[in-house]
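[1] The sequence and its predicted three-dimensional model are supplied below.
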Amino acid sequence: MTQALTSDAVGAPRSLRAVWPAMVGLSAVFLVEMLDNTLLNVALPTIGRDLRASTTQLQWVTGSYTVVFGGLMLFFGAVADRFGRRRVMFVGLGLLAVASFGTLFVRTADELIVVRLVMGTAAAMTAPGSMALSFRLFDQDALRMRASAVISSVGLVGVAVGPTVAGLLLAVTPWQVLLVVNAPVAVLAAIGIRAGIPADTAEDLHRDPIDVPGAVLGTLTIALALVAPTLFVQIGAGSRLAWACAAGAVVSAGCFVLRERAARHPLVDLRLVARPLVASGLAYQSALGLATAGLTYTVTLQLQLAWGWSPALAAVGMFPLVITMIVIGPFVDRIVDGLGAGRSTTLGATAVVAGLAIYGLLGRSGYGWIAVALVLVSAGMRVVMITSAVNVLRGLPPERTSLGAALSDTAQEVSNAIGVAVSGTVLAAIFVGDIASPHWTNAQVSQFQNAVTIAILALAAVAAALVIAAPLRARASRASTAATSEA
């Protein structure tokens, strides 16, 4: 199997400290990605009043960013592998800074949506590159995982404290400040990356022409796959538009696969995706997306609507999720060193599925069980998120690392949307009445809990199937390769 980088690479750094400017820059990139919608959600009521925005417009203020971000990652991952990962990163950071300053001139909700579309495009340019560049800095998997843990921990700390800081800022500053702050962070990221990461050489890139039809079909597939779940949750399972989007995603995905099989220079070489490390890593990432999205969506509703907790108290109730991920981050490389990457990933994925099952079966019995579920899912997710992402990149040729990072991020984005859609659709089918009503009857509380149990156990079953299939796929491929070699 082709490895992304050889273990005897000349001049590869032997510690994170040796490349601290790069680590600062890449951490800043990830921080912006994690904070963007988090900070904006806090400001949505203020934005709605200031811009006189409708409910639909407010939904698209955040939704437009997510759809463009997820839809364009594969394309920009392929572009970065051809024209330079650092170069595309700089363009994305520049676009992000300009769009952030553009917020100061927004006067209507539609103008803000346009700004968010541009920011989503910038994020699609920077996200694959941040993972690919951190991976390519080192020639040892232990350092790659440690770097990933540090970079992601910065983002998680931002998520933990970001909403509180945003609330305090809104009390004394206009809401635009929450988006303009991206500009200096983007500048910091660019300075760190320029100082700490060399430009790609010609040997690091590949010169195949970009598969434009494949890029269009891939972008359309992912965009529809992200929009359809949102429509199912917002409009309901009876919506023709939601089903049309879902059908469009399936048809577009089929056309994309046919195109990639026939293309001389495909955007995504399906033979590379079928490689054991890549296929298993993407399966694990998809399982994570289903589990975490379904869990966080339903727990938030349960605490506030079924149990009557205030929004502030409900936010505190979700702390075990973020705190566990922050605490366990520095120990991921030790876990991998002790158990090996394969066993660590399997153990982490098993913890995610177990946490999901515990919440589905026992979450209605008290917050203690919810806390246990949150800790298990977040601990397992932290391990798998790092090991599986590194495995995807390890399984690809050196000139395809940005595309691998884009595949990994896209798998999580789409599975996140599906997890929320499954939970929301089951809830809409079982719950009778207005779910936003402040006073539920005992029958409605029971309906809600039954819906949560069905939805979460269904997601746990699918996640378990993915977790079981991933190592089996890897073993079958290794056995086939060994048999071929012996023959």
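    Yep, that arrived. Given the structure is predicted, the values throughout are model-derived calculations rather than measurements.

[2] alpha carbons only for contacts and neighbour counts from here, please
    OK.

[3] ok, how many other residues are close to residue 458?
    Other residues lying near residue 458 total 18 when counted by other C-alpha atoms under 10 Å.

[4] same thing with residue 19?
    18.

[5] Can you classify it as helix, strand or coil?
    helix (DSSP: H, G, I helix; E, B strand; the rest coil).

[6] Can you tell me, leaving aside adjacent residues, what's nearest to it?
    residue 196 (5.9 Å; C-alpha to C-alpha, 6 or more residues apart in numbering).

[7] just checking, the one you found touches residue 18?
    No. Counting by C-alpha atoms under 8 Å, residue 196 does not reach residue 18; the two are 9.2 Å apart.

[8] coming back round to it: distance of the residue nearest to residue 19 from residue 401?
    Noted for residue 196: a distance of 19 Å to residue 401, by C-alpha to C-alpha, to the nearest Å.

[9] And for residue 380?
    Between residue 380 and residue 401 the distance is 25 Å, computed by C-alpha to C-alpha.

[10] Could you check which of these two has the larger neighbour count?
    residue 401 (30 against 27).

[11] That one and residue 229, how far apart?
    Distance from residue 401 to residue 229, by C-alpha to C-alpha: 29 Å.

[12] got it, and residue 369?
    28 Å.

[13] residues of stretch 319-329 that come out buried?
    Under the neighbour-count criterion of 16 or more other C-alpha atoms under 10 Å, stretch 319-329 has 320-326, 328-329 buried.

[14] Sitting in strands, which of the residues you listed do you find?
    Secondary structure assignment (DSSP state E) places none of these within strands.

[15] Now for the residue nearest to residue 163 when sequence neighbours are not counted, how many residues are close by?
    Nearest residue to residue 163, sequence neighbours excluded (C-alpha to C-alpha, 6+ apart): residue 39, at 5.8 Å. Residue 39 has 21 neighbours, counted by other C-alpha under 10 Å.

[16] quick one on the thing from earlier: most widely separated two among the buried residues of stretch 319-329?
    Farthest apart among these by C-alpha to C-alpha are 320 and 329. That separation is 13.9 Å.

[17] Looking at residue 196 and residue 18, which one has more neighbours?
    Taking neighbours as other C-alpha under 10 Å, residue 196 and residue 18 compare with residue 196 leading, 19 against 12.

[18] tell me the contacts of the more buried one?
    Listed by C-alpha atoms under 8 Å, 6 or more residues apart in numbering, the contact partners of residue 196 are 19-23.

[19] give me that answer again for 10 Å
    Shown in contact with residue 196 (C-alpha atoms under 10 Å, 6 or more residues apart in numbering): 18-26, 137, 190.

[20] same question, residue 375
    318-325, 351-352, 355, 369, 381.

[21] and it, what element?
    In the assignment (DSSP states H and E), residue 375 maps to helix 367-394.

[22] and the next helix or strand after that helix, how far out from the chain's middle?
    Where DSSP H and E defines the elements, the next helix or strand beyond helix 367-394 is helix 401-430. Offset of helix 401-430 from its chain centre (C-alpha atoms, centre = their mean, to the nearest Å): 9 Å.

[23] okay, now the one to match up with it:
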Amino acid sequence: MAGIDGRRQAALVLLCAAVFLDSMDLSLMGVALPAIQRDLSLSAGTLQWLVSGYAVAYGGFLLLGGRMADLFGRRRVFLLSLGVFAAASLAGGLLSEGWPLVVTRVVKGVAAALTAPAALSLITTTFSEGPGRNRALGIYSLAGATGYSAGLVASGLLTEVSWRLVFFLPVPIALLVVAAAPMVLPKGPPRTGSTGGFDAAGAVTATGGVLLLVYALTETNWPAGLVALLLLGAFVVVERRQPDPLIPLEVFRSRTLSAANGAALAWACATIGWQFVAVLYLQRILGYDALATGLGIVPMGLAIVVTANLAGRLVGRWGLGRVAALGMLVQACGILLFLRAGASGDYLTVLLPALVVHGVGNGLSFPSLNIAAVGGLPDDRQGLASGLITSSVQIGAGVGVALLAATMTVGGSGPDGYRLAFLVAGAFSLLGAALAYLGIRTPGADRQPARSGV
């Protein structure tokens, strides 16, 4: 038994390393962009797509990635996609042209979209539902949050030497995980009978719809948004008629799964959108340089680390809905504390308390939402559940950043624009708290039954 436990722990470390990489890559680009633009003489549009190309591909292919993990094997999809992620990172560091560089970012986004649901579903099928799984998911969520914070700090440090190091950094970590994973990751049960067909029509309409939706939000392109809505409507029609759909619509009968995904979308609108605004505030209003900005956010990351370690115990004592709602309320308080900041906000008395409170709320809410989202479906649908929750977060991130950027424009370029954006982010967090409190129940209470023959 000790050997089995040790192998599970090793598997958890490797899977967390993968989500750490995916999250870190979201923030690594931000600080390096001016140096890349200067060295390669890139246009503003090309520069923007170094960030949005990754996000669009990540958000658009997540649901497809979850289904592929269920159909073709979680370990196989995890290893192949992580290998592609490493190759695209290496190519990006060697290129010196704008659009080929953007292509590597898009490829990395697709690879991350396949890696994330495969990794999360490997955790949920390796650890049985209960305290063990809750703790594993808490550590997994912590790795994602830590990766984002680490990316901000590492970007500042590496860009001081060369922006190419930002691309090279993920390569050795990814290759180490690929080399070690076959020794510790479970192969999964042998497949008997039919696994069902591959829903090509559902894959095209869902992936195309989400891709265009994120693109429309990023570029404020309303015709693309209309086409996205038409594709998503067509997806619903297709799924109702498919014998083996990409997303069986009956899974949304689970009140907990639906509430967890809705709250996760609101969570990402609030926290990712707020972080986008807060970083700009530190640099444009307070005059922080890139390295100082990254280091200034470190206390928030530490608060997330400490609190996420406690989240599993609190879930066992108070329940998922209450812990998730409490976390989002605390997160809202941290966001709204930034309203005290003006043109010369003091770090120790104004910014630091807001960052720490926000981090505490993050550490409580995000693990709870992940646990709730995967607790309503059986093992044969864990790839689907993982893809849904990760997709909710990524789409929420796109919506939050787009809306808060527009809000800042309406409010003006001074501190008032940032204050208005902080208010909107706080409102999203309060909405997520209400969804979590009213909708999330004990895992398994409304669980969907496993399908036969899969």
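    Ah, there it is. Everything numeric in this text was worked out from a predicted model, so none of it was measured.

[24] Tell me how the two chains score on TM-score.
    For these two chains in superposition, a TM-score of 0.88 is obtained (TM-score structural alignment, normalised by the length of the second structure); 444 aligned residues with a C-alpha RMSD of 3.0 Å.

[25] Could you report the neighbour count for residue 48 of the first structure?
    16.

[26] OK, contacts around it?
    The contact partners of residue 48 of the first structure, by C-alpha under 10 Å, 6+ apart, come to 54-55, 57-58, 108-109.

[27] Apply 7 Å and report the result again.
    residue 58 (C-alpha atoms under 7 Å, 6 or more residues apart in numbering).

[28] Just the element for it, please.
    helix 20-51.

[29] what does the next helix or strand after that helix correspond to over in the second structure?
    Later in the chain than helix 20-51 of the first structure, the nearest helix or strand by DSSP H and E is helix 55-83. Using TM-score structural alignment, helix 55-83 of the first structure corresponds to residues 44-72 of the second structure.

[30] how much does the matching stretch stray from the first structure?
    Superposing on the first structure places stretch 44-72 of the second structure at an average distance of 1.1 Å from its equivalents, by mean C-alpha distance after the TM-score superposition for the first structure.

[31] Now do that stretch: distance to the chain's middle.
    Per C-alpha atoms, centre = their mean, the centroid offset for stretch 44-72 of the second structure relative to its chain is 11 Å.

[32] residues of it that come out buried?
    Buried, per 16+ other C-alpha under 10 Å, within stretch 44-72 of the second structure: 46-71.

[33] What span of the first structure is stretch 363-372 of the second structure aligned with?
    The alignment of stretch 363-372 of the second structure onto the first structure (TM-score structural alignment) covers residues 382-391.

[34] Tell me which residues of that stretch come out buried.
    382-391.

[35] Stretch 341-357 of the first structure vs the second structure, average offset?
    Taken over the aligned residues, the distance from stretch 341-357 of the first structure to the second structure averages 2.4 Å (mean C-alpha distance after the TM-score superposition for the first structure).

[36] buried ones in that stretch?
    Quick answer for stretch 341-357 of the first structure (16+ other C-alpha under 10 Å): 341, 344-357.

[37] What are the contacting residues of it?
    Under the contact criterion C-alpha under 7 Å, 6+ apart, stretch 341-357 of the first structure has outside partners 291, 295, 335-336, 373-374, 376-377, 380-381, 383-384, 387, 456-457, 460, 463-464, 467.

[38] Mind doing that once more with 6 Å?
    336, 373, 376-377, 380, 383-384, 457, 460 (C-alpha atoms under 6 Å, 6 or more residues apart in numbering).

[39] from those residues, which two are the most distant?
    Pairwise distances across the contacts of stretch 341-357 of the first structure (C-alpha to C-alpha) peak at 28.9 Å, for the pair 336 and 457.

[40] Next one: the aligned partner of residue 317 of the second structure in the first structure from residue 344 of the first structure, what distance?
    With the correspondence set by TM-score structural alignment, residue 317 of the second structure lines up against residue 338 in the first structure. According to C-alpha to C-alpha, residue 338 of the first structure and residue 344 of the first structure sit 9 Å apart.

[41] Then residue 395 of the first structure?
    On the measure of C-alpha to C-alpha, residue 395 of the first structure and residue 344 of the first structure end up 18 Å apart.

[42] and what of residue 309 of the first structure?
    Going from residue 309 of the first structure to residue 344 of the first structure by C-alpha to C-alpha gives 36 Å.

[43] same deal with residue 128 of the first structure?
    24 Å.

[44] do residue 126 of the first structure as well
    29 Å.

[45] What lines up with residue 387 of the second structure in the first structure?
    In the first structure, residue 387 of the second structure lands on residue 406 (TM-score structural alignment).

[46] what does residue 206 of the second structure give?
    Alignment note (TM-score structural alignment): residue 206 of the second structure maps to residue 218 of the first structure.

[47] which SSE is its match in?
    With DSSP H and E as the criterion, the answer for residue 218 of the first structure is helix 212-234.

[48] for residue 188 of the second structure, same thing?
    Residue 188 of the second structure is part of no helix or strand, with elements assigned from DSSP H and E.

[49] Tell me the counterpart of it in the first structure.
    Match for residue 188 of the second structure (TM-score structural alignment): residue 200.

[50] cool, and residue 175 of the second structure?
    By TM-score structural alignment, residue 175 of the second structure lines up with residue 187.

[51] now swap in residue 82 of the second structure and tell me
    By TM-score structural alignment, residue 82 of the second structure lines up with residue 93.

[52] Give me the neighbour count for its match.
    Residue 93 of the first structure, neighbours per other C-alpha under 10 Å, totals 25.

[53] Kindly report the same for residue 247 of the first structure.
    Neighbours of residue 247 of the first structure using other C-alpha under 10 Å come to 15.

[54] And what about it, helix, strand or coil?
    Applying three-state DSSP: residue 247 of the first structure is helix.

[55] What does it correspond to in the second structure?
    By TM-score structural alignment, residue 247 of the first structure lines up with residue 226.

[56] of the contacts of residue 375 of the first structure, closest to residue 447 of the first structure?
    residue 369 (19.5 Å).

[57] Wait, the closest one touches residue 360, no?
    No. Using C-alpha atoms under 6 Å, residue 369 of the first structure makes no contact with residue 360, being 9.8 Å away.

[58] More neighbours: which of these two?
    Legend: neighbour count by other C-alpha under 10 Å for residue 369 of the first structure and residue 360, higher for residue 360 (27 against 18).

[59] Need the nearest residue in space to the more buried one, chain neighbours excluded.
    That would be residue 453: by C-alpha to C-alpha, 6+ apart, it lies 4.5 Å from residue 360 of the first structure.

[60] so how far is residue 298 of the first structure from the one you found?
    Applying C-alpha to C-alpha, one obtains 10 Å for the distance of residue 453 of the first structure from residue 298 of the first structure.

[61] do residue 17 of the first structure as well
    Counting by C-alpha to C-alpha - residue 17 of the first structure and residue 298 of the first structure are separated by 41 Å.
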